[in-house]
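Peer 1: Structure of the sequence below:
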Amino acid sequence: MDEDHRQRLLDRELYQIEQIRQLDSEELEIEEVEHGHQSSDDDPYDDRAYGSASGSGGYTFNTSLASLHSYLGEVEDTHNRLAFLDGGVILHVPLFYLEGVVLFPEATLPLRVIQPNFIAAVDRALRQAEAPHTIGVVRVYRDGDNGTIRFATTGTTAEIRQYRRLEDGSINVVTRGQQRFRLRRRWIELGGAPCGEIQIIEEDLPLRTPRDAVGQLAPLRNLSAANASHSKLLVRGNQDHDSDASSDDSFESKLSLTERRLHSSALVSSYPHDLLGESTSSDDDRLMCEPELQLENSLQSLHSVKNRSHDDGLKGHEMKRLSDMPFRGAKRRNHSIHRLRECPRAYWPYWAYQMYDSYCLAQRLSDMWKKIVGTPSMDALVRKPGLLSFHVASKIPVSESTRQELLEIDGISYRLRREIELLENFDRIKCRSCQTVIASRSDMLVMSTDGPLGAYVNPSGYVHEIMTLLKASGLALIGIPTEEYSWFPGYAWTIAYCATCEYQMGWLFTSTNKKLKPRSFWGIRSSQVADDMH
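Peer 2: Next up, the predicted model:
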């Protein structure tokens, strides 16, 4: 870009900013719309509502308005709710190929269907007997320098929840993601509708830490003999552990002799050596032993004082004071002492299982998500790790290729671990074309109950997934603000380009009412965001 062109873009941006400052109009009449959206009592996603924009800063925008997609006009409810299909089921459904969009189960996808072949696809979905009102959504992307179009092999079925046929023949549709599938083959029907043969993916069950990994074994005093004679422990097996619910079905009974020998060695070495009559091998071991050793020393001191009291004639109140001293803080140590008397029966230590425990990972992801995005309680989703993984994946502000990667991960725990990794590394948002830093994580702003990232469709039928930001840099504005077909009621939009490479990054949304806050924010296309989020 030459200097003259860059200067023209800068002058245009300054002019647009000056126009934004002068924006002022009458108050919005949105009371009826605000009260028209009621959450259902049986909706498992009630806990995911984001409330007002960003949840702080005195913002007044009602975030539920954006999720209604009111720019589509009135749409009629199909009153159809499809039952979930069994994993492995093979279906023939009409397909929608969408560039720049990755649909996840339970996510909302608005469509403005204009092209005749996709209109035929909607008509087929509405009248088909097999999986009625269902379409398959697959991401398409351009690969390589020659721009070859590729089709993803993993997609999501979407149920048509609302639709309206317009006078010009086009159809406005609101769909909701249902289940993941593998695309086996695709074709075009005689009517022009693109169709495909899909196989529903069977979702795995959440992983739990084995009960044997945290089971309680014999007291430490019983293990001292085992430490002295390892062979006796192997012969006796679980005889010392009968009182702790050990049985023939226990983990150890299923191990080979070699595996049992390794496992038993791990059990013995897992106890603090000081309590087994050996020196500690590390400061950590010594620290673990301190609470119980302190209590034992206190008990010994008390015993000696009581014996001495018979000879020295200690007074009653002195005796009471001395009797109370050794037990100060004992209640606080009970838990630690109890944990010292526990040892895993499982082959690996507890922390190793916890790395893949779906519920532990779900809680960790929920805590991170609430810290970054500022959502309310997500306890209902934490109890359903699979749903939580899709919920976060559909809203995490990363590139579309990364989101497609999340969609293709089959294991719940692996998907949760990948999302935690993304949130840990998510720091800056860059332009995909030139790597210019556009914004940082702290600039994120929630402007919809769908979260900081959502899908919206323009009048031409192109679906955009955008992440909303309070601040952005390195962008230039083209054109004048317009309210027509605005995705956020009460805001006018202006096209925003990267000032370095001139690729369209998204839009600047500015309030048309001085009482509406935030006064402005940015919508950045996820398809134009770089994969590197560091």
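
Peer 1: okay, CA-based contacts and neighbour counts for the rest of this
Peer 2: Will do.

Peer 1: got the end-to-end distance for stretch 459-474?
Peer 2: 27 Å (C-alpha to C-alpha, to the nearest Å).

Peer 1: Can you say which helix or strand has the residue nearest to residue 192 when sequence neighbours are not counted in it?
Peer 2: Spatial nearest neighbour of residue 192, chain neighbours left out: residue 117 (4.9 Å); criterion: C-alpha to C-alpha, 6 or more residues apart in numbering. Using DSSP states H and E, residue 117 sits within helix 116-127.

Peer 1: So for that helix, what gets flagged as buried?
Peer 2: 117-122, 124-126 (16 or more other C-alpha atoms under 10 Å).

Peer 1: Next, the angle helix 116-127 makes with the following helix or strand past it.
Peer 2: Remark: after helix 116-127, the chain's next helix or strand is strand 134-143, criterion DSSP H and E. Counting by axes from the mean of the first three to the mean of the last three C-alpha atoms, to 10 degrees, strand 134-143 lies at 150 degrees to helix 116-127.

Peer 1: Show residues contacting stretch 117-133.
Peer 2: Outside stretch 117-133, the residues that touch it by C-alpha atoms under 8 Å, 6 or more residues apart in numbering are 80, 82, 91-96, 113, 134-135, 159-161, 170-171, 191-195.

Peer 1: Go again with 7 Å.
Peer 2: Contacts with stretch 117-133, where a contact means C-alpha atoms under 7 Å, 6 or more residues apart in numbering, come from 94-95, 113, 134-135, 159-160, 191-194.

Peer 1: Adding distance to residue 374, neighbour count and secondary structure, write the residues you listed out as TSV.
Peer 2: Converted to TSV, the contacts of stretch 117-133 look like this (distance: C-alpha to C-alpha, whole Å; neighbours: other C-alpha atoms under 10 Å; DSSP: H, G, I helix; E, B strand; the rest coil):
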residue	distance to residue 374	neighbour count	secondary structure
94	38	28	strand
95	36	28	strand
113	35	23	strand
134	34	27	strand
135	33	27	strand
159	30	27	strand
160	31	27	strand
191	48	11	coil
192	46	14	coil
193	42	23	coil
194	41	19	strand
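
Peer 1: Out of those residues, the closest to residue 503 would be?
Peer 2: Closest to residue 503 out of the contacts of stretch 117-133 is residue 113 (25.7 Å), distances taken as C-alpha to C-alpha.

Peer 1: Here is a second sequence; please produce its structure as well for comparison:
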Amino acid sequence: MEDEVERRQIQQILALDDEELQIEEVEGLADSSDDDHRDTGVPSTDDFTFNTNLTSLHTYLGEVDDARHRYAFWEGGAILNVPLFYLEGVVLFPEATLPLRVIQPNFVAAINRALNQADAPYTMGVVRVYRDSEFGPIRLAKIGTTAEIRQYRWVEDGTINVVTRGQQRFRLRRSWIDSEGAPCGEIQIIEEDVPFRTPRDACAKLVPFSNLSSQQRPSLYASSHGDGNGGNDSEDSSEEIFESELSQTERKIHQSAIGACYEFDKADESTSSDDDNELPKSDNQSGSPCLNDSGFKGSSPSNHKKQIRNAALRIGSKSKARKVAGPRSHLSSTISTAFLPCWVYRMYDSYCLAQKAADMWKQIVGTPSMDGFVKKPDLLSFYIASKIPISEPTRQELLEIDGISYRLRREIDILERLDRVRCKICKTVIARRSDMLVMSSDGPLGAFVNPHGHVHEVMTFHKAKGLALRSRPVKEYSWFPGYAWTVINCATCETLMGWLFTATNDKLKPKSFWGIRSCQVTDELR
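Peer 2: Predicted coordinates for the structure are as follows:
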């Protein structure tokens, strides 16, 4: 009986889609002009009564059963054969939730294979599909994410409802269709780097910390900005605070690099001051053509690494021309003589970048629970990438970046410059970044699936403009329990932009909000 009711509801929704309704431009409701927008500020939590945990449960899918299996994790470089799931307009990141209503027979076969395969149980690969032009051929992205099936339920009509979660990035080596029609692919798991305090390319092989005596462990500011006796107290204090926040292992790595710098200065203390003054301005000041306060020129990680090496080699080459007082110790011959200022280390310090990104994200979105992410920069980089209100190609770019520090630096750059959200077709301003609203415990952007099996990544805003209503409010199959949804178009070009959600209960707050499809927006970076 319940299945019959559900089928009738879906038929009613389909009838609404086919019904020609007069487009009504939204006026007043949750709308605002540019003057009403502020760069900061989030709706007060006092006026918020909606339980955001309900959204992440995807209750509109009905009852689903837990997979009840031990989730697999593969080492970097591992090669697997898994079923593939192609998604247009969606980029899956590790730790992100992806709900699916699988209707097409080939994808039903793919899910069935994932549930029964022995080598990679309950696992499939999710890749984005796209077109280079409006009428161009469909292409598969080369970088995707494995998705583990956490919950599922077969439906009587042969379809299946599934809730998956992103796990590991992979490179797609090749793809094919198996004998049952299921799309499959050979994938190679990407080996993720480990967040370090000290960039590995800034110095040579580091000696064990135990080999350095206590006299060889001064503040980095003392070794690079003076003789250690009359240094800047505020800088020394800053360095001590920085080191106090490190774990024991991180402190060893950091102080080993400092020891390398100090051993170099100690070897020729009498001439270091004069030689430092002879360095070209472009090598030791923030006005450098290679280095500045915001980082190295260019956005390519390989360029950053080359510039670090070049800066280190220039300093190291000058050390060979200096007069060394007495024979060098075995220690000084085994460690790096090239060093960079502390601000350069912090510029590529994963934890410092994570703190900056978390502070910016909290200021914009108002999410209070970011402290745990700061201790895990890799997870934070994926979290922000999966929730930031940017276009689909830019999010794919973030997925393809190798290196935690490089991904965080790119995200910080986007957060600093991101302002307006525009329609991809006509460039009409739809909202601003300060209008984002968190309506799910997963964040201000999440993936949802409609009754027809189409997956939409939706970003939620408490204010929007330039939109027009296309249909009547519908309560059934709502992604946000207690809210009715209304289809909305861009008022200028009539592109389907998303949905307006209005509360069906007087006690529910906010009274209304907007859900905008991420695949229909374009970035505007200041």
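
Peer 1: Can you find the partner of the residue nearest to residue 192 of structure 1 in structure 2?
Peer 2: Aligned counterpart of residue 117 of structure 1 in structure 2: residue 106 (TM-score structural alignment).

Peer 1: what's the spacing between its match and residue 86 of structure 2?
Peer 2: Applying C-alpha to C-alpha, the value for residue 106 of structure 2 to residue 86 of structure 2 is 11 Å.

Peer 1: and the helix holding residue 117 of structure 1, how far from structure 2 on average?
Peer 2: Following the fit onto structure 2, the mean deviation recorded for helix 116-127 of structure 1 is 0.5 Å by mean C-alpha distance after the TM-score superposition for structure 1.

Peer 1: Could you find the closest non-adjacent residue to residue 521 of structure 1?
Peer 2: residue 470 (4.7 Å).

Peer 1: Map that neighbour onto structure 2.
Peer 2: In structure 2, residue 470 of structure 1 lines up with residue 462, judged by TM-score structural alignment.

Peer 1: Report the contact partners of its match.
Peer 2: Residue 462 of structure 2 sits next to 30, 435-437, 513-514 when contact means C-alpha under 7 Å, 6+ apart.

Peer 1: three-state assignment of residue 66 of structure 1?
Peer 2: State at residue 66 of structure 1, reduced to three classes by DSSP: H, G, I helix; E, B strand; the rest coil: helix.

Peer 1: Make sure it is actually in contact with residue 490.
Peer 2: No: between residue 66 of structure 1 and residue 490 there is no contact under C-alpha atoms under 7 Å: 10.4 Å.

Peer 1: returning to what we had before: by neighbour count, which of the contacts of residue 462 of structure 2 wins?
Peer 2: residue 514 (29 neighbours; other C-alpha atoms under 10 Å).

Peer 1: Now do the corresponding residue of structure 1 for that residue against residue 467 of structure 1, distance only.
Peer 2: Here residue 514 of structure 2 is matched to residue 522 in structure 1, going by TM-score structural alignment. Between residue 522 of structure 1 and residue 467 of structure 1 the distance is 8 Å, computed by C-alpha to C-alpha.

Peer 1: likewise residue 501 of structure 1?
Peer 2: Distance of residue 501 of structure 1 to residue 467 of structure 1, given as C-alpha to C-alpha: 20 Å.

Peer 1: Check residue 529 of structure 1 too.
Peer 2: Distance, residue 529 of structure 1 to residue 467 of structure 1, by C-alpha to C-alpha: 10 Å.

Peer 1: Check residue 56 of structure 1 too.
Peer 2: For residue 56 of structure 1, the distance to residue 467 of structure 1 - C-alpha to C-alpha - is 18 Å.

Peer 1: Make sure residue 364 of structure 2 is actually in contact with residue 434.
Peer 2: Yes: applying C-alpha under 7 Å, one finds residue 364 of structure 2 in contact with residue 434, separated by 5.9 Å.

Peer 1: Compare neighbour counts for these two and give me the winner.
Peer 2: Under the criterion of other C-alpha under 10 Å, the comparison of residue 364 of structure 2 against residue 434 puts residue 434 first, with 23 against 19.

Peer 1: So which of residue 56 and residue 467 of structure 1 has more stuff around it?
Peer 2: residue 467 (26 against 10).

Peer 1: Am I right that that one is in contact with residue 524?
Peer 2: Yes: with contact defined as C-alpha under 7 Å, residue 467 of structure 1 reaches residue 524; the gap is 5.2 Å.

Peer 1: Please enumerate the strands of the stretch 51-200 of structure 1.
Peer 2: Taking DSSP state E, counting those that start in this stretch as the test, the strands found in the stretch 51-200 of structure 1 are 76-77, 90-99, 108-113, 134-143, 148-151, 154-165, 171-188, 194-200.

Peer 1: which one of these lies closest to residue 223 of structure 1?
Peer 2: Of the strands of the stretch 51-200 of structure 1, nearest to residue 223 of structure 1 by C-alpha to C-alpha is strand 171-188, at 50.7 Å.

Peer 1: And the closest one against structure 2, how far off on average?
Peer 2: Mean deviation of strand 171-188 of structure 1 relative to structure 2 after superposition (mean C-alpha distance after the TM-score superposition for structure 1): 0.2 Å.

Peer 1: That strand aligns to what range in structure 2?
Peer 2: Taking TM-score structural alignment, strand 171-188 of structure 1 hits residues 160-177 over in structure 2.

Peer 1: go on, stretch 418-432 of structure 1?
Peer 2: Residue span in structure 2 matched to stretch 418-432 of structure 1, by TM-score structural alignment: 410-424.

Peer 1: how close does the residue nearest to residue 521 of structure 1 sit to residue 461 of structure 1?
Peer 2: Separation of residue 470 of structure 1 from residue 461 of structure 1 (C-alpha to C-alpha) stands at 27 Å.

Peer 1: again, but for residue 334 of structure 1
Peer 2: Separation of residue 334 of structure 1 from residue 461 of structure 1 (C-alpha to C-alpha) stands at 64 Å.

Peer 1: Can you report how many residues lie near the aligned residue in structure 2 for residue 153 of structure 1?
Peer 2: In structure 2, the residue matched to residue 153 of structure 1 (TM-score structural alignment) is residue 142. Residue 142 of structure 2 sits with 15 neighbouring residues when counted by other C-alpha under 10 Å.

Peer 1: shouldn't residue 142 of structure 2 be in contact with residue 169?
Peer 2: No: counting by C-alpha under 7 Å, residue 142 of structure 2 does not reach residue 169; the two are 10.5 Å apart.

Peer 1: neighbours around the equivalent of residue 198 of structure 2 over in structure 1, how many?
Peer 2: Matched across to structure 1, residue 198 of structure 2 falls on residue 209, judged by TM-score structural alignment. For residue 209 of structure 1, the neighbour count with other C-alpha under 10 Å is 19.
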